[in-house]
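J.: how does the following fold in three dimensions:
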Amino acid sequence: MITKQDAVSILDDYLNRGRYGPYTGAEERVIDDELTLERDYGWLFTYNRAEYFRARDPHQSLVGNGPILVRRDDGAVIRFFSSYGGEEALAAYEGDPEKFPPADARS
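T.: Just a heads-up that it's a prediction; the model follows:
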């Protein structure tokens, strides 16, 4: 079992390695704590560029940055398409977790 702090570290490491979509690790990212959702099985995080949060300017927003689930039991990272909102992503995951395999942290 991991803690929320562990999950944040796992997510940060995952993003810093440029594993998810258009993000290359060159920009500061911020997790939106207000949109973080916790369930018994993990945490769903929403993140964006720090500049987006400073200016609230949609032109400063990342593109294609869907929510990311970090599972509590094993720290696995589950990516969702950007078309999913937080609750929608969790409902889809809860409906059929097998449809959402963990991302390969090594690739």
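J.: drop to CA atoms for contacts and neighbour counts, all remaining ones
T.: Will do.
J.: so which residue of the protein lies furthest out from the middle?
T.: Relative to the centre of the chain, the most outlying C-alpha is that of A55, 21.3 Å out, by C-alpha atoms, centre = their mean.
J.: distance of that residue relative to Y14?
T.: As for A55, its distance to Y14 is 25 Å (criterion: C-alpha to C-alpha, to the nearest Å).
J.: compare with the first, here's sequence two:
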Amino acid sequence: MIDYNVALAKVNEHLGKSEMALQVTSCDEFPVGWLFYYQTKEYLETGDPSSLLAGNGPMLIDRETGDLLILVTYRPVEVQIEEYARRRGHAIGG
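T.: Reported below is the predicted structural model:
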């Protein structure tokens, strides 16, 4: 079992591997774990739409295993989390 700070560190480590500076913008908590949204640091600092990421799916960190899963943007987040929870045997809800 991991806590929020470990989950955030895992996300930041993953984002740090990108060629562009990325930053967490928000986080939602679900029974299965935490869902982190992110954007380019340049867009967050300047608001310049040309710096905006498009199609970047949020990252789910499993609270039991610490596994990182990148969700897709073309399906509802809640559906993907429920499917993941069922596959992993987690309680479903959110």
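J.: about what we covered before: tell me the counterpart of the residue farthest from the centre of the first structure in the second structure.
T.: Using TM-score structural alignment, the equivalent of A55 of the first structure in the second structure is T46.
J.: quick one: its match from T40 of the second structure, how far?
T.: Between T46 of the second structure and T40 of the second structure the computed distance is 10 Å (C-alpha to C-alpha).
J.: what does S26 of the second structure give?
T.: Using C-alpha to C-alpha, which is the criterion applied here, S26 of the second structure is 13 Å from T40 of the second structure.
J.: more neighbours, these two?
T.: Relative neighbour count places T40 above the other of S26 of the second structure and T40, with 17 against 11, counting by other C-alpha atoms under 10 Å.
J.: not counting its neighbours along the chain, what's nearest that one?
T.: In space, and not counting its chain neighbours, T40 of the second structure is closest to L22: 4.3 Å by C-alpha to C-alpha, 6 or more residues apart in numbering.
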